[in-house]
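**Student:** pasting a predicted model and its sequence here:
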Amino acid sequence: MRQAGRYLPEYNEVKKLHDFFTVCRTPELACEVTMQPIRRYSGLLDASIIFSDILVVPQAMGLEVQMLDKQGPHFPDPIRTAEKAMELANKEVDVKKELGYVYEAITLTRHTLAGQVPLIGFAGAPWTLLAYMVEGGGSRIFRFVKTFIYQNKKEALALLDRITTVCIDYLAQQVVAGAQLLQIFDSWAGELSQADFAVYSLPFLKRISQELPKKLEALGVEVVPLTVFAKGAWWALEELAESGYSVVGLDWTHDPQQARRRVAGKVTVQGNLDPNVLYGGKEVITKYVKDMMESFGAGDEGRKKYIVNLGHGITQWVDPEDMKHFLEEVHRFGKQMPE
């Protein structure tokens, strides 16, 4: 999940001088911010994730996206009509041209890491990107995107298909640039009913997992592991485990033991500590880490199919020392557990 961010004082120093998307679009700054948690938590993190944002894809497709202070992402001119949706659905996107700064940042960061840990690339899932593009930002009730998909199903599916194509091209070029794993964030998956998830999200997640490896082979680069994270879609776990991904990320609403039984060893599971546990103090963090790792069965043969992680990104008020304690406890309990 997200490693860098406003909980780090060194990140806030960078943000004093540069706005959010300037950091994303400047390879040297994106590299610096990506490296900050790796330096601060030296030896405690097993991977690094490139600093960027899922909304660079809508930007590449021609939509303006602003990151407003204390408000978050904002689309001044969101998609609200079938006509505009089809205009974007029929638009070809040159990801090399539009998102070249991401690839430069990945290559620079890969060299800067110098083999310390692998580098993860990522993209937003098509449904989540569509939700942002129609809502015009974050939402609690998703009024506009729900209205849109119910009144304009054909156009919604056409646009989701185009977003998926752009994501596949975007992710492939991340691997060309040096990304060694890829993660797909479906942050708003849980806002769909199970029936609607089967129409507006899962088919496009599957398209990515099926077509991306072929794209990578055609480009002559190594096929890398793929992780899917569908926040809130606990009822779709079995389907996600069979959707072609190597890893399924779990949010904190999953019971670890049940999740392991439900995936039946088909995939590696990743998660799933509630990020807010990091506000509980060191004793609470220790307890929850121990319980989580034992519940996932990290001490049995299944430990090879478990990645310790938070159930979502780190929030801005977390004390960096409490984050460090979380990581140290993961290592401590990991060493104590039998092979």
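**Tutor:** Received it, and whenever you're ready, just let me know what you need. On a predicted model such as this, the values are computed, not experimentally measured, just so you know.
**Student:** alpha carbons only for contacts and neighbour counts from here, please
**Tutor:** Noted.
**Student:** so who does the residue nearest the centre of the chain touch?
**Tutor:** In the chain, the residue lying closest to the centroid (C-alpha atoms, centre = their mean) is Phe185, at 3.6 Å. Residues counted as contacts of Phe185 (C-alpha atoms under 8 Å, 6 or more residues apart in numbering) are Phe122, Ala123, Gly124, Ala125, Thr128, Val228, Phe229, Ala230.
**Student:** same thing but 7 Å
**Tutor:** Ala123, Gly124, Ala125, Val228, Phe229, Ala230 (C-alpha atoms under 7 Å, 6 or more residues apart in numbering).
**Student:** let's bring in a second model and compare:
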Amino acid sequence: MSNRRHLPEAPYLAAATGRTPNHVPVWFMRQAGRSLPEYRRLRAKNTMMEACSDPALICEITLQPVRRHGVDAAILFSDIVVPLRGAGVDLDIVPDVGPVIARPVRTAADVAALTSLDLHGLTPVAEAVGLLVGELGHVPLIGFAGAPFTLASYLVEGGPSKLHEKTKRMMLADPQTWHALMAALTDLTIGFLRLQIQSGVDAIQLFDSWAGTLSPADYRSHVLPHSARVFAELAEFGVPMTHFGVGTAELLGAMGEAIGGPGVVGVDWRTPLTDAAVRVGPGKSLQGNLDPVVLLAGWPVVEQSARAVIDDGRRAVAAGAAGHIFNLGHGVLPATDPDVLTDLVALVHSL
């Protein structure tokens, strides 16, 4: 049973499903984060994993950018490695480093030792979604998870990596172990997203942050089938689904294919939305794609760049995209002035 609300007029949901919104919807990846002084005050006494385990804190942090900026969607405050902890992985999120895995997964025996997802351990996430459904009014709530490839990279590398050497080596040299790992992580991701949907989120986004490190051929052979299974298993719920990665210009078509039916493909700042519309093909909405660094360059640059993104989005829709959701091409940078974000939301709504 789902607690999902009926929000037919929400601009974000309209644009995500190919309907015409009453204004261009806008939200920001990492909108609930270190750019907000109220976030920094709340987080001063908690580790990231502690914050992700406290329903009241998750709720408050998720609401902060909605209150401050007037964005058209909230995204659940969490981290993509939260379900890994729920599957028995010993990890920590180290400030200024990222997720660090105590015992990396590099052999068939390591893969076999991974446990299935303990949904009881994710009760705080479900409780937080329940709280948010009651607080957000007509603002949609986006749930999210890390895609199997990105989770696999953290597990195999033991933490963040620029080249993903160990991950690619396993993928290419030991495909049997690779696909076993990806199958396990696909099950994990499906379980985590299903929990969020059944708890009441209105849409979901799958983050494949590191997929851009792959060639199109390797992505199609070693990653696409697993990501596609995530979307296929969740299609029955009928929520809008977004697929996003960084540096994925050559993968956009395949990432759109992974969604299966209608959905949203996230685009980073390196690819014009009109080009993305051609690569993805008709019938899917696009999300993006202002360079986050633009927000540090002063308001005249922000305004000019945002107008260009809006214009490009309109051309993309004219070329066959089902809709356009304004966002950044990646997450909000910590040094971003929150007042610039507030002004940017107002600008997008006015155009």
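**Tutor:** Done, it's in. Every value quoted in this text rests on a predicted model; they were computed, and no experiment measured them.
**Student:** drop the TM-score for these two in here.
**Tutor:** Once superposed, the chains reach a TM-score of 0.90 (TM-score structural alignment, normalised by the length of structure 1), with 320 aligned residues with a C-alpha RMSD of 1.7 Å.
**Student:** how about the contacts made by the aligned residue in structure 1 for Val94 of structure 2?
**Tutor:** The pairwise alignment with structure 1 assigns Val94 of structure 2 to Leu68, based on TM-score structural alignment. If you count contacts by C-alpha under 7 Å, 6+ apart, Leu68 of structure 1 has them with His74.
**Student:** structure 2: which residue goes with the residue nearest to the centre of structure 1?
**Tutor:** Here Phe185 of structure 1 is matched to Phe207 in structure 2, going by TM-score structural alignment.
**Student:** repeat for Pro37 of structure 1
**Tutor:** By TM-score structural alignment, Pro37 of structure 1 lines up with Pro65.
**Student:** what of Ile168 of structure 1?
**Tutor:** With TM-score structural alignment as the criterion, Ile168 of structure 1 matches Ile190.
**Student:** with Thr315 of structure 1 instead?
**Tutor:** By TM-score structural alignment, Thr315 of structure 1 lines up with Leu333.
**Student:** same thing with Gly265 of structure 1?
**Tutor:** Gly265 of structure 1 maps onto Pro282 in structure 2, by TM-score structural alignment.
**Student:** Ser52 of structure 1 now?
**Tutor:** In structure 2, Ser52 of structure 1 lands on Ser78 (TM-score structural alignment).
**Student:** correct me, but that match touches Ser53?
**Tutor:** No: judged on C-alpha atoms under 7 Å, Ser78 of structure 2 makes no contact with Ser53 at a distance of 8.7 Å.
**Student:** quick revisit: check the mean deviation of the helix or strand hosting the match of Phe185 of structure 1 from structure 1.
**Tutor:** Assessed by DSSP states H and E, Phe207 of structure 2 sits inside strand 203-208. Overlaying structure 1 shows strand 203-208 of structure 2 at a mean distance of 0.3 Å from the equivalent residues (mean C-alpha distance after the TM-score superposition for structure 1).
**Student:** in structure 1, what residues pair with whatever helix or strand comes next after that strand?
**Tutor:** Moving toward the C-terminus from strand 203-208 of structure 2, the next helix or strand (DSSP H and E) is helix 216-222. Counting by TM-score structural alignment, helix 216-222 of structure 2 falls onto residues 194-200 of structure 1.
**Student:** what comes up buried for the matching stretch?
**Tutor:** Using 16 or more other C-alpha atoms under 10 Å as the test for burial, stretch 194-200 of structure 1 gives Phe197, Tyr200.
**Student:** quick one: that stretch to structure 2 mean distance?
**Tutor:** Mean for stretch 194-200 of structure 1 is 1.4 Å (mean C-alpha distance after the TM-score superposition for structure 1).
**Student:** what's the helix or strand for the residue of structure 2 positioned farthest from its centre?
**Tutor:** Distance from the C-alpha centroid of structure 2, by C-alpha atoms, centre = their mean, peaks at Ala109 (30.2 Å). Of the helices and strands defined by DSSP H and E, Ala109 of structure 2 is found in helix 108-113.
**Student:** that helix vs structure 1, mean deviation?
**Tutor:** Counting by mean C-alpha distance after the TM-score superposition for structure 1, helix 108-113 of structure 2 comes out at 1.8 Å.
**Student:** list the contacts of that helix.
**Tutor:** With C-alpha under 7 Å, 6+ apart as the criterion, helix 108-113 of structure 2 contacts Val105, Thr177, Leu181.
**Student:** need the contacts of Phe185 of structure 1 in JSON lines (columns: neighbour count).
**Tutor:** Converted to JSON lines, the contacts of Phe185 of structure 1 look like this (neighbours: other C-alpha atoms under 10 Å):
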{"residue": "Ala123", "neighbour count": "22"}
{"residue": "Gly124", "neighbour count": "25"}
{"residue": "Ala125", "neighbour count": "28"}
{"residue": "Val228", "neighbour count": "27"}
{"residue": "Phe229", "neighbour count": "25"}
{"residue": "Ala230", "neighbour count": "26"}
